[in-house]
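Asker: My questions are about this predicted structure, shown below with the sequence.
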Amino acid sequence: MSDYLDTIARAVQSGDEKLVTQTVAEALDAGLAPEEILNKGLIPGIQALGQLFKDGEAYLPEILISTRAMRSGVGKLSPLLAGKAVAKRGTVVVGTIEGDMHDIGKNLVKLMLESNGFEVHDLGVDVPADSFVRAARELNADIVAISALLTTTMVSIPDVVKALEQAGLRNRVKVMIGGAPITRQFADEVGVEGYADDCASAVDEADRLIKSAPIG
């Protein structure tokens, strides 16, 4: 049985969409549970690629190809997982800060988080502070992830932090930021808990934030 899972993981890592779909179907026919295929085949494959990316041994095109392959496998499982309690690692609201129309980095972060078991709600680009707050409240989010690609828009990130505080959400919602001009020092200066400099690091950072102690 583990042969199916190993093949699925390797196929996801290499971005072989056809092999992923084929092997997922074979694993189901062989009696493997959908949850096992997801948690022990698909997710380990994308996690392995994420580690290679962080180590400089894989690049963005490979991330995109592999996430597409993983989605094809998840698509085969989705009807079977519907209505079942599938463990999720946390709920994340993502968006690009108000005034900024860049979305490539945000989209990659979304793909990687989803592929690693997070429930992700994408607010798009040019997102004002009150929209982040409303989504965090309505979705009971664990993390608000904010992207900024311009130095002229990154200065609006503190507005989101302040709005979360004023809404009484700051004690339970953690904030993670990233983007070309963002640094760990800036994250510390504006008082947010999380910082990621690429889409693979965002997964580790989100996981760390979920596991860390409540704010305050």
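Answerer: That came in fine, so what should we check first?
Asker: contacts and neighbour counts: CA atoms only from here.
Answerer: OK.
Asker: Is Val175 located within a helix, as I assumed?
Answerer: No: read with DSSP: H, G, I helix; E, B strand; the rest coil, Val175 is strand and lies in no helix.
Asker: take a look at this one as well, against the first:
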Amino acid sequence: QDSMIIINEMLIPALDVIGDKFEKGKIFLPQLILAADVAKECFEEIKTFMANKGAASESKGKIVIATVKGDIHDIGKNIVKVILENYGFDVLDLGRDVDPEAVLKATVENDVKLVGLSALMTTTLGSMEDTIKLLHHNNVDCKIMVGGAVLTEDYAMKIGADYYAKDAKMSADIAKEVLG
């Protein structure tokens, strides 16, 4: 698909370059925010193009995604959303800075079997863990995948996640495994 080529071979590598330059101090927060805004607009255009391309296909399942409480960085989550939708999943995007209770409510009310949580800042990893604990404490019948630049697979397992998604493609692979 042309849209996946654009996403995988152009947009994601461009965002990787921006992230690398930011980490090395070659660009600063204003440039990072500008790049994020441009990427968001690109993904919206691709999403619109894909929606207009033909008849909607049957949903392969519902997925709740959210950037955890205290974290306002949602570039990665937005990329994951577009890719999951491209694979035919119905994505309920709760946004950024999302309270654990809102994740619980959306998951239960929509009978969702897969929840994706994102965090970019180390200071919000506690919120991610709190969200996972709340879902487990309420015996919600769902799998939880987590991702974000500050996470490792070991840490993801330590806080109770079922899956660690190192990138957007892996999120789609996890969704296919969980939801078929």
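Answerer: Sure, I can see it. These numbers were taken from a predicted model, which means no experiment stands behind them.
Asker: dump the residue contacts of the residue nearest in space to the middle of the second structure.
Answerer: With distances taken as Cα atoms, centre = their mean, Lys77 lies nearest the centre of the second structure, 2.9 Å away. By Cα atoms under 8 Å, 6 or more residues apart in numbering, the residues touching Lys77 of the second structure are Ile65, Ala66, Thr67, Ser118.
Asker: between these, which has the most around it?
Answerer: Scoring the contacts of Lys77 of the second structure on neighbours with other Cα atoms under 10 Å, the highest-scoring entry is Thr67 at 32 neighbours.
Asker: now for it: what does it line up with in the first structure?
Answerer: Taking TM-score structural alignment, Thr67 of the second structure has Thr96 as its aligned residue in the first structure.
Asker: Val161 of the first structure: what secondary structure?
Answerer: helix.
Asker: ok, now which ones touch the aligned partner of it in the second structure?
Answerer: Pairing criterion TM-score structural alignment: the partner of Val161 of the first structure within the second structure is identified as Ile132. The contact partners of Ile132 of the second structure, by Cα under 8 Å, 6+ apart, come to Ile144, Ile159, Gly160, Ala161.
Asker: The last one should be in a strand, yeah?
Answerer: No: using three-state DSSP, the secondary structure at Ala161 of the second structure is coil, not a strand.
Asker: Do I have it right that it meets Ile144?
Answerer: Yes: at 5.3 Å, Ala161 of the second structure and Ile144 qualify as touching, with contact defined as Cα atoms under 8 Å.
Asker: Please enumerate the helices of the second structure.
Answerer: 2-6, 12-23, 29-52, 75-86, 100-109, 125-137, 153-158, 168-179 (DSSP state H).
Asker: can I get the contacts of Ile132 of the second structure in CSV with distance to Glu45 of the second structure and neighbour count?
Answerer: Shown next, in CSV, are these (distance: Cα to Cα, whole Å; neighbours: other Cα atoms under 10 Å):
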residue, distance to Glu45 of the second structure, neighbour count
Ile144, 29, 25
Ile159, 36, 17
Gly160, 36, 18
Ala161, 32, 24
